[in-house]
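Engineer: Could you look at this predicted model? Sequence included:
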Amino acid sequence: MRSVAVFCGSSDGNDKEIVKKAYQLGRTLSDYNMALIYGGAKVGLMGRVADGALDESGEVIGIIPDFLKSKEIFHDGISELIVVESMHERKTKMHEMSEGIIALPGGFGTLEELFEMITWGQLGLHQKPIGILNVNGFFDEMLHFIDSMVSKGFLKQHHRDMLLIDESCSGLLDKMVAYQPAFTPKWIKKEQT
């Protein structure tokens, strides 16, 4: 894996450990010789991940919609900044340029990006590893809810298992590097199960 798309908050939140872990993820990606593909901003967790990678001389590619670039929240110290027309085009480009996906804490946008990547994997549109850096249990309630989707028959366990979860940066990246996708078509006949 040579590049990882990171989806995360455009704010820092109020947990200093999450901010530290975002910065550490950027450093760890560089230590693993993996390029960071991210949303291009200098603010929030996005900026912290980029700063961590840059401080380790890592490659950082930002992808930002033009309307956000015009608000001057873009990071001007990164390796490359790609300007696109829309949020959807940003997400698609991040997916195309990456070989793995990581979600850090964030808000609605981060969750939307994570769940679209999971859905694309579930549908067989990609077989990239999808990681969640679960700092201080930030994603615990969401993961509990996902487990209830399995127990209530709305999600297959092997699709739930596509999510790789760890509290440490290196632990998560190790799981992602070792990931072997077990592709099963979403719609199969009952007699095939």
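Structural biologist: Done, it's in.

Engineer: Please make it C-alpha for all contacts and neighbour counts, starting now.
Structural biologist: OK.

Engineer: Nearest to the middle of this protein, which residue? Look it up for me.
Structural biologist: When Cα atoms, centre = their mean is applied to the chain, the residue found nearest the centroid is Ile102 (2.6 Å).

Engineer: And the helices in this structure, which stretches?
Structural biologist: With DSSP state H, the ranges of helices along the chain come out as 16-31, 44-55, 66-69, 87-97, 108-122, 140-151, 157-160, 169-178.

Engineer: Mean neighbour count added to these, as a markdown table?
Structural biologist: Converted to a markdown table, the helices of the chain look like this (neighbours: other Cα atoms under 10 Å):
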| stretch | mean neighbour count |
| --- | --- |
| helix 16-31 | 21 |
| helix 44-55 | 24 |
| helix 66-69 | 16 |
| helix 87-97 | 18 |
| helix 108-122 | 17 |
| helix 140-151 | 14 |
| helix 157-160 | 16 |
| helix 169-178 | 17 |
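
Engineer: just to revisit the earlier point, now do the same contact list for the residue nearest to the centre of the chain.
Structural biologist: Val4, Ala5, Val6, Phe7, Ile130, Gly131, Ile132, Leu133 (Cα atoms under 8 Å, 6 or more residues apart in numbering).

Engineer: Check it against this one:
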Amino acid sequence: MYKFSSICVFCGSSFGTSPVYREQVKKLGSLLAENKVKLVYGGGNSGLMGELAHAVMSNGGEATGIIPRKIYEQVDHLELSELKIVDTMHERKALMYELADAFIALPGGIGTMEEMFEVMTWNQLGYHLKPLGLFNIDHYYDPLHQMLYHMYDQGFVKKQHLDQTVIQENAVELLQRLNQQEVTSIDKWE
């Protein structure tokens, strides 16, 4: 049993170049449904985002999509447990963060990175103490991991902040490690 009942997942609205991304995202969606962990996500039906929500819903799980009106009017939609339409991207992210007990970033593009970094920043500044995991499918996050530790080496990030982010290549192990992860407040300026 997990200590979190909902996970916000950031992911691409494209499939990427490797079929392994889709395969692993389907596994994650099935795991969330089987373990009764509610998915909170961006509300879209395309790419990995849609694949994940479809896997959750088709396995009897719950998914809440949060989508800005502008995007809602441009994309197709899945039948979800709940779809919330908001006016801005800022509202979308704030509501996603509020509804989630933990976060996972899947492979994705600029939007995925922006959301993931904002969660890391909020943790670093003490706005929340919720665990974040990077689902390192096919070593997608290896270059980012190197960059983050380069930031540490250069004195811009504390190692304790970096160590609070779980990086894992296996969905089962990712969820287990997120469940065990203790996120503590660390003074950024000390």
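Structural biologist: Great, that's in hand. The shown structure was predicted, so the numbers you read here are calculated from the model rather than taken from an experiment.

Engineer: Can you pull the TM-score for these?
Structural biologist: Once the chains are laid over each other, their TM-score by TM-score structural alignment, normalised by the length of structure 2 reads 0.96; 187 aligned residues with a Cα RMSD of 0.9 Å.

Engineer: one step back: take the contacts of Ile102 of structure 1 and lay them out in CSV including distance to Gly107 of structure 1.
Structural biologist: As requested, the contacts of Ile102 of structure 1 are arranged in CSV below (distance: Cα to Cα, whole Å):
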residue, distance to Gly107 of structure 1
Val4, 20
Ala5, 17
Val6, 14
Phe7, 10
Ile130, 18
Gly131, 17
Ile132, 14
Leu133, 14
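
Engineer: Out of these, flag the one nearest to Tyr179 of structure 1.
Structural biologist: Relative to Tyr179 of structure 1, the closest of these is Ile130; by Cα to Cα it sits at 9.2 Å.

Engineer: burial measure for that closest one, as a count.
Structural biologist: 25 (other Cα atoms under 10 Å).

Engineer: Tell me the counterpart of Leu172 of structure 1 in structure 2.
Structural biologist: Aligned counterpart of Leu172 of structure 1 in structure 2: Leu174 (TM-score structural alignment).

Engineer: how about the nearest residue to its match once chain neighbours are set aside, what does it touch?
Structural biologist: What sits nearest to Leu174 of structure 2 in space, not counting adjacent residues and going by Cα to Cα, 6 or more residues apart in numbering, is Gln168, at 5.3 Å. Counting by Cα under 8 Å, 6+ apart, Gln168 of structure 2 touches Gly133, Leu134, Phe135, Asn136, Leu174.

Engineer: What does Pro65 of structure 1 correspond to in structure 2?
Structural biologist: So, by TM-score structural alignment, Pro65 of structure 1 is matched to Pro68.

Engineer: cool, Val49 of structure 1 as well?
Structural biologist: By TM-score structural alignment, Val49 of structure 1 lines up with Leu52.

Engineer: Distance-wise, check the residue nearest to the centre of structure 1 relative to Glu113 of structure 1.
Structural biologist: Distance, Ile102 of structure 1 to Glu113 of structure 1, by Cα to Cα, to the nearest Å: 10 Å.

Engineer: How about Gly77 of structure 1?
Structural biologist: Taken as Cα to Cα, the span from Gly77 of structure 1 to Glu113 of structure 1 is 24 Å.
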